[in-house]
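Asks: Build the 3D model from these lines:
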Amino acid sequence: MKNQVIISKATIDRLPLYFRTLKFIQQEGIEIISSEELGKRIGVTPEQIRKDLASFGQFGKKGVGYYVRELIGNISEILGLHRSWNMSIVGLGHLGWALANYPNFSSLGFNMKAIFDVDLSKIGLNIKGIEVSHIRKMPEIIAEHNIHIAIITVPAEQAQDVADQLVAANIKGIWNFAPVKIKVPRHILLASEDLSVGLSSLSYHLTRAFPDSK
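Replies: Presented below is the predicted three-dimensional model:
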């Protein structure tokens, strides 16, 4: 059996950027694009683009470029966007509400199927055709709708308990927005987004770029 090729996280993280940019290019009616032109639009060197794509196979034609529609399909398949993934949100605060109303999930194959909270004033609300359910109903609803991904948007002190309940409910992946590191078994796929870390990093660079700014 062949050894599985290890793809760097940086390469994987750039693929959605390529995919999104190529979709815009397709909307412009452009059928073929070079790595140089694609790189200019994204801010990535053409060498890096060719190296990233070569990690997954042979795409494009030398001296011609990439066929936009074909490359979109290839990257979509690599990212699993050709499949359909069912999602849920746990925690209907400001961020949970914004994510529940985000319009582009479905265009990428992510289908919102359930929203959970513990606030009785929110239970029963209808958001884009989805009724908000109590968190205690997670196991049965996750099973009923074959939900693969759960988005955690609860306060930090509640995040680990919610994650434990999701694991017990046989969720496959967790996208954690709570500002705390959570622990899950190795078979659970975990992605974390700490908004304060991103802003703090931006503040760091702004402080050094504009030291006299107030």
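Asks: Could you use CA atoms for every contact and neighbour count after this?
Replies: Noted.
Asks: Could you give the number of residues near R20?
Replies: 13 (other Cα atoms under 10 Å).
Asks: That one - that's part of a strand, no?
Replies: No: read with DSSP: H, G, I helix; E, B strand; the rest coil, R20 is helix and lies in no strand.
Asks: so how far is the helix or strand encompassing I89 off the chain centroid?
Replies: Here I89, judged by DSSP states H and E, is contained in strand 85-90. Put simply, strand 85-90 sits 12 Å off its chain's centre (Cα atoms, centre = their mean, to the nearest Å).
Asks: Also this sequence, please, to line up against the first:
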Amino acid sequence: MPVIRRAVGRGAFDVTSQRRLPGVGIARSGAVSDSGRDGGAVSRDGGAVSRAVPQATVTRFAGYLRVLSSLADTRVMIVSSEDLATAAGVGSATLRKDLSFLGPMGVRGVGYDVARLRARIELALGLDRGHRVVLVGTGNLGTALVGYDGFSRRGFTMVALFDNDPAVVGREITVGNADDGYSQLTVLHVDGLIEAAAELGATVGVVATPDAAAQAAVDALVEADIDCILSFASTDPVTPPHVDLRRVDLAVELQVLSFANAHKAPRIRPARPVCRDPRTVTPASRNGSVIAP
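Replies: So this is what the prediction gives:
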């Protein structure tokens, strides 16, 4: 468990970010670099691009942010690289390499200022501006996603819900969290997505439709000028080059776990202690043996 220490920081943040996914563009001196669809990049002193930020690093940024948020909630002010790496499930060397994309951060022999590092990663991931999310498909999965308050806690506000089922359109679903409060969103017909998304300033779309309807849902989001899409369909929708789409296939994740389970070495389970009636236990002799006197 990280120890609470006196906060150590270096003052104002000097990192800005760009919106393009899956990479993150990080620049200094107010300059934002763009290395295209293959990932973001780091620019020093507003000059040329020096290196790209790998997608794996961007993914780990999200993991570090989760740990830092938990530490901040428990009023931990300073965390060592070893403690942060362990909590995030990575090696210390990987952590330090990842954080090097953010510029100088930690203090040798002291650690990282939790609040400062958390804010820096939020800037890098573009979370400082917040995102307005629209969801298409309010079946069982879609309703469960809407009810998850972790999205709003992390800067993703659900602003509109869409479906094409007459039995569902018009239904009210609760969104929000205990800290910021709850509200009701009315499920709208998907035909009104383009107009509503523009009015609401939506930046992210979530597709939770059946596989057969996923492509049509993605097409509607793209037509509504939403170019960052998360799809829970098992199909792979076709998108224009400028659209960043990430897929989450829960069945695939279970299949990966099935592979891991099938290839694990058999575990030797410790034998359970036998509970005996003390009246039937043979008393031990003076030397501790129950066999020889």
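Asks: Which strands or helices does the helix or strand following the strand holding I89 of structure 1 pack on?
Replies: Going down the chain from strand 85-90 of structure 1, the next helix or strand is helix 94-100, by DSSP H and E. For helix 94-100 of structure 1, the elements it packs on are strand 85-90, judged by 3 or more Cα pairs under 8 Å, 6 or more residues apart in numbering; DSSP states H and E.
Asks: On the three-state scheme, P166 of structure 2 is what?
Replies: Classified using three-state DSSP, P166 of structure 2 is coil.
Asks: corresponding residue for it in structure 1?
Replies: Counting by TM-score structural alignment, P166 of structure 2 corresponds to L120 in structure 1.
Asks: so how many other residues sit close to that match?
Replies: 11.
Asks: ok, now which ones touch it?
Replies: Taking Cα atoms under 8 Å, 6 or more residues apart in numbering, we find L120 of structure 1 in contact with H134.
Asks: Which stretches in structure 1 count as strands?
Replies: Using DSSP state E, the strands of structure 1 run over residues 32-33, 66-67, 85-90, 110-117, 126-127, 130-134, 149-152, 173-176, 189-192.
Asks: which residues are contacting the longest one?
Replies: So that's strand 110-117 of structure 1. By Cα under 8 Å, 6+ apart, strand 110-117 of structure 1 touches 84-92, 100, 105-106, 123, 130-135, 138, 141-142, 145, 147.
Asks: now do the first one
Replies: Residues external to strand 32-33 of structure 1 that are found in contact with it (Cα under 8 Å, 6+ apart): V64, G65, Y66, Y67, V68.
Asks: So which residue is smack in the middle of structure 2?
Replies: A62 (5.0 Å; Cα atoms, centre = their mean).
Asks: Aligned against structure 1, show me the partner of it.
Replies: By TM-score structural alignment, A62 of structure 2 lines up with P16 in structure 1.
Asks: what's the distance between that match and N74 of structure 1?
Replies: Applying Cα to Cα, to the nearest Å, the value for P16 of structure 1 to N74 of structure 1 is 12 Å.
Asks: joint contacts of those two?
Replies: Counting by Cα under 8 Å, 6+ apart, nothing touches both P16 of structure 1 and N74.
Asks: roughly how far apart are R14 of structure 1 and L125 of structure 1?
Replies: On the measure of Cα to Cα, R14 of structure 1 and L125 of structure 1 end up 37 Å apart.
Asks: okay, stretch 96-106 of structure 2 sits on what stretch of structure 1?
Replies: Against structure 1, stretch 96-106 of structure 2 falls on residues 50-60 (TM-score structural alignment).
Asks: Other residues contacting that stretch?
Replies: I7, T11, S35, Y66, Y67, L71, I78.
Asks: among these, which ones are buried?
Replies: Buried subset of the contacts of stretch 50-60 of structure 1 (neighbour count, 16 or more other Cα atoms under 10 Å): S35, Y66, Y67, L71.
Asks: Not counting sequence-adjacent ones, nearest residue to the last one?
Replies: By the measure of Cα to Cα, 6 or more residues apart in numbering, the closest residue to L71 of structure 1 outside its immediate chain neighbours is F59, 7.2 Å from it.
Asks: give me the number of residues near the one you found?
Replies: If we define neighbours as other Cα under 10 Å, then F59 of structure 1 has 15 of them.
Asks: again, but for F162 of structure 2
Replies: 24.
Asks: What of H205 of structure 1?
Replies: Neighbour tally, H205 of structure 1, other Cα under 10 Å: 11.
Asks: Translate it into the numbering of structure 2.
Replies: Per TM-score structural alignment, H205 of structure 1 is aligned with A260.
Asks: which residues sit in contact with the aligned residue in structure 2 for G93 of structure 1?
Replies: Counting by TM-score structural alignment, G93 of structure 1 lines up with G139 in structure 2. Residues in contact with G139 of structure 2 (Cα under 8 Å, 6+ apart) are A208, T209.
Asks: ok so, going back, check contacts around the residue nearest to the centre of structure 2.
Replies: Counting by Cα under 8 Å, 6+ apart, A62 of structure 2 has no contacts.
Asks: Assess the claim that H242 of structure 2 and D227 are in contact.
Replies: Yes: taking contacts as Cα atoms under 8 Å, H242 of structure 2 lies within contact range of D227: 6.9 Å.
Asks: And those two? Which one has more around it.
Replies: D227 (22 against 13).
Asks: and S43 of structure 2, what pairs with it in structure 1?
Replies: So, by TM-score structural alignment, S43 of structure 2 is left unmatched.
Asks: if we can go back for a sec, kindly compare burial across the strands of structure 1 and name the winner.
Replies: strand 149-152 (a mean of 24; mean count of other Cα atoms under 10 Å).
Asks: just how off-centre is that one within its chain?
Replies: On Cα atoms, centre = their mean, the centre of strand 149-152 of structure 1 falls 11 Å from the chain's centre.
Asks: give me the stretch of structure 2 that it matches.
Replies: Going by TM-score structural alignment: strand 149-152 of structure 1 matches residues 204-207.
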